[in-house]
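Student: Sharing a model that was predicted from the sequence below.
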Amino acid sequence: MTEAPTSVRRPPAPNPAERAKTIATRNGPATIIPTVERAGCDVERVTPVLHHVHHSGSVSILLPDEHPMVQASRQSQRGELAVMVELADHAPVPLREPIRGLLWITGWLRPLTAVSARARAIAIADERPDYRLLDVGHGVTLLRLTPASLVLADAEGTHSLRPHMFSAAPPDPFHDYEAEWLRHLESDHPDVVDQLARHLPPQLHGGRIRPLGLDRFGLRLRVESATGDHDVRLAFSRTVEGPPQLAAELRRLLGCPFLHHRHSSG
């Protein structure tokens, strides 16, 4: 994760709650970290069997029945543990520094009853089918994290969020399209990536340009150079909502504003 170069006026970008919701929706790698109130839980960082962030900001977590965190939560006075879930947003293309952002959700982790666990597993499967959900009640425990606060850290800055802000925010419309599009851009159209260098500040010329991110406000590039890594946002002329508008904005960035008429003249 690399800070963008400072400037007087930053290009428009999704607001922090929207960026946080987009990271959560991508369902990247998660780690559970107990807080100082560990109540006898002697583990430091835990990788869950499965995790799912709900629109409200609550997190469903699968852990083996005998996991120390499950046992500690059952044995605690309140039947829950104070923990933090860390979600990493990895770039779709291989970079020297692959993490684009981090989202931390802090709250209370509690095992669900058998009835609640089955109902929640079914609800998750409707949205994101996963065979591991079939193991709920058969060697794995489904726990729920009730969020108290969220913190987002990415190239745009660090922001604290309340759960209601996260719940109300939509993910970016390109969240399920971005990864494939960026990989296609780098592998099949390196010339296009090179042409985008015309928009970079002079001090970044000469570095290796990599496609880093895509959202409705613009395209983000990573410049990998001998002096370090730098992130640059190229703003679209308007917000885009789908592939046709995206294609038109990309052509504008390349300096070919009239190419979108090429299919209508022949």
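Tutor: Arrived safely, thanks for sending. Just so it is clear, the model here is predicted, and its values are computed rather than measured.
Student: rest of the way, CA atoms for contacts and neighbours
Tutor: Noted.
Student: just the helices in the chain please.
Tutor: 16-26, 68-75, 114-127, 163-168, 178-188, 190-195, 243-253 (DSSP state H).
Student: possible to save those as a markdown table with mean neighbour count and distance to residue 154?
Tutor: Formatted as a markdown table, the helices of the chain follow (neighbours: other CA atoms under 10 Å; distance: least, CA to CA, whole Å):
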| stretch | mean neighbour count | distance to residue 154 |
| --- | --- | --- |
| helix 16-26 | 23 | 9 |
| helix 68-75 | 19 | 29 |
| helix 114-127 | 15 | 27 |
| helix 163-168 | 17 | 16 |
| helix 178-188 | 16 | 17 |
| helix 190-195 | 14 | 22 |
| helix 243-253 | 17 | 23 |
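Student: Which neighbouring elements make contact with the longest strand along the chain?
Tutor: Assignment by DSSP state E gives strand 140-154 as the longest strand of the chain. Packed against strand 140-154 by the contact rule (3 or more CA pairs under 8 Å, 6 or more residues apart in numbering; DSSP states H and E) you find strand 59-64, strand 99-111, strand 157-161, helix 163-168.
Student: That strand to helix 16-26, inter-axis angle?
Tutor: Inter-element angle recorded for strand 140-154 and helix 16-26: 140 degrees (by axes from the mean of the first three to the mean of the last three CA atoms, to 10 degrees).
Student: Show me what strand 140-154 is in contact with.
Tutor: Residues outside strand 140-154 that contact it (CA atoms under 8 Å, 6 or more residues apart in numbering) are 1-3, 16, 20, 57-65, 70, 100-112, 117, 136, 158-163.
Student: Please apply the same query to stretch 69-88.
Tutor: Counting by CA under 8 Å, 6+ apart, 23-24, 27-35, 37-41, 43, 63-65, 99-111, 141 sit against stretch 69-88.
Student: Pasting the second one now:
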Amino acid sequence: MQHPVTAPPIPERVRTLAVGAAPTHVSVAGSALPATAVRGGVDAEGRPILLVKPDELLYGVTDEIVVTVDLVATRAIESVDRARGMLKVRGWIQPVPADEIRDAAISIAERCPDEDLFAAVESRGPRLLRVDVAQVVYLTGQESGVLDAEDYLAATPDPFLDAAERMLHHVNSAHRAQLVEAVAVLLGAPAPNAWLWELDRFGATVRTAPDNLIRLPWPAPVTSPTALEQALACLLCRH
């Protein structure tokens, strides 16, 4: 008997997390300098884009140097951001080419908005630097490991990510009582702290406690946003 796939392949999962992850710190390989705070986002190819001001580390970079950028993906639970996963992207940093600055700024503005992005586009102080990925270390819930650049960059995020995020936020904000009841039925025990944590084409992940995530796979991977919505509705109706 063939068992259903219960979760996305690791490269796809990591790329999906990276889409909404924000850079938090950057460190320079071989340097005694401590890691410093940084802003920016991740472009459509999965490469970190750093937004650097004139008085910040790396502002004067002209040649490629090796750095490690920490990215953190979060989920708001009761108005508090909780970490879903952390990625450490190691690679060579370089200025974003002048003819690509606008596209780079637009690619990260929707998920990581920052007023200084406009200044960078207009060459009014801040600069955009891009990391040419060499490897990615990931820590996501109970999983950890390393992806090389080829596997990471060849993967694509979940195809229904945007729709899934909208559905997830809607359930957590408007239908949590229904979710709590449905999870309690599935577990055979009360689950008052259940929150929808992740949603993708292979299933849903529910957070019932800070250190407890429960994976609920679909009978088969869904193939459209409509099918994802129907699968989620079936989950919520289990009460």
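Tutor: Looks like it arrived, so ask away. Quick caveat: nothing in here was measured; it's all calculated off a predicted structure.
Student: returning to what we had before: please check the contacts of strand 140-154 of the first structure and keep the buried ones.
Tutor: Among the contacts of strand 140-154 of the first structure, those classed as buried by 16 or more other CA atoms under 10 Å are 1-2, 16, 20, 57-65, 70, 100-111, 117, 136, 161, 163.
Student: For residue 166 of the second structure, see how far away residue 13 of the second structure is.
Tutor: Distance of residue 13 of the second structure to residue 166 of the second structure, computed by CA to CA, to the nearest Å: 18 Å.
Student: wait, I meant residue 88 of the second structure
Tutor: Counting by CA to CA - residue 88 of the second structure and residue 166 of the second structure are separated by 27 Å.
Student: what do you get for residue 212 of the second structure?
Tutor: Relative to residue 166 of the second structure, and taking CA to CA, residue 212 of the second structure is found at 23 Å.
Student: repeat for residue 158 of the second structure
Tutor: Per CA to CA, residue 158 of the second structure is found 14 Å from residue 166 of the second structure.
Student: got it, and residue 99 of the second structure?
Tutor: Taking CA to CA, one finds residue 99 of the second structure at 33 Å from residue 166 of the second structure.
Student: ok, back up a step: for the longest strand of the first structure, give the aligned segment of the second structure as residue numbers.
Tutor: Mapping strand 140-154 of the first structure onto the second structure (TM-score structural alignment) gives residues 126-140.
Student: chain center to the matching stretch, what's the gap?
Tutor: 13 Å (CA atoms, centre = their mean, to the nearest Å).
Student: Excluding chain neighbours, what is closest to residue 34 of the first structure?
Tutor: residue 83 (4.2 Å; CA to CA, 6 or more residues apart in numbering).
Student: and that neighbour, what pairs with it in the second structure?
Tutor: Match for residue 83 of the first structure (TM-score structural alignment): residue 67.
Student: what does residue 25 of the first structure give?
Tutor: With TM-score structural alignment as the criterion, residue 25 of the first structure matches residue 19.
Student: Return the residues in contact with its match.
Tutor: Counting by CA under 8 Å, 6+ apart, residue 19 of the second structure touches 42-44, 46, 157.
Student: in the first structure, which of those remain in contact?
Tutor: Among those, the ones still in contact in the first structure (both residues aligned by TM-score structural alignment, their matches' CA atoms under 8 Å) are 43, 157.
Student: separation between the equivalent of residue 58 of the second structure over in the first structure and residue 46 of the first structure?
Tutor: In the first structure, the residue paired with residue 58 of the second structure is residue 69, using TM-score structural alignment. Per CA to CA, residue 69 of the first structure is found 9 Å from residue 46 of the first structure.
Student: Please apply the same query to residue 208 of the first structure.
Tutor: From residue 208 of the first structure to residue 46 of the first structure the distance is 35 Å (CA to CA).
Student: dump the residue contacts of the counterpart of residue 93 of the second structure in the first structure.
Tutor: By TM-score structural alignment, residue 93 of the second structure lines up with residue 109 in the first structure. The contact partners of residue 109 of the first structure, by CA under 8 Å, 6+ apart, come to 73, 80-83, 143-146.
Student: how many other residues sit next to the counterpart of residue 44 of the first structure in the second structure?
Tutor: The equivalent of residue 44 of the first structure in the second structure is residue 35 (alignment by TM-score structural alignment). If you count neighbours by other CA atoms under 10 Å, residue 35 of the second structure ends up with 17.
Student: show me the contacts for the residue nearest to residue 35 of the second structure when sequence neighbours are not counted.
Tutor: Once flanking residues are discounted, residue 35 of the second structure sits nearest to residue 27: 4.4 Å by CA to CA, 6+ apart. Counting by CA under 8 Å, 6+ apart, residue 27 of the second structure touches 33-36, 67-69.
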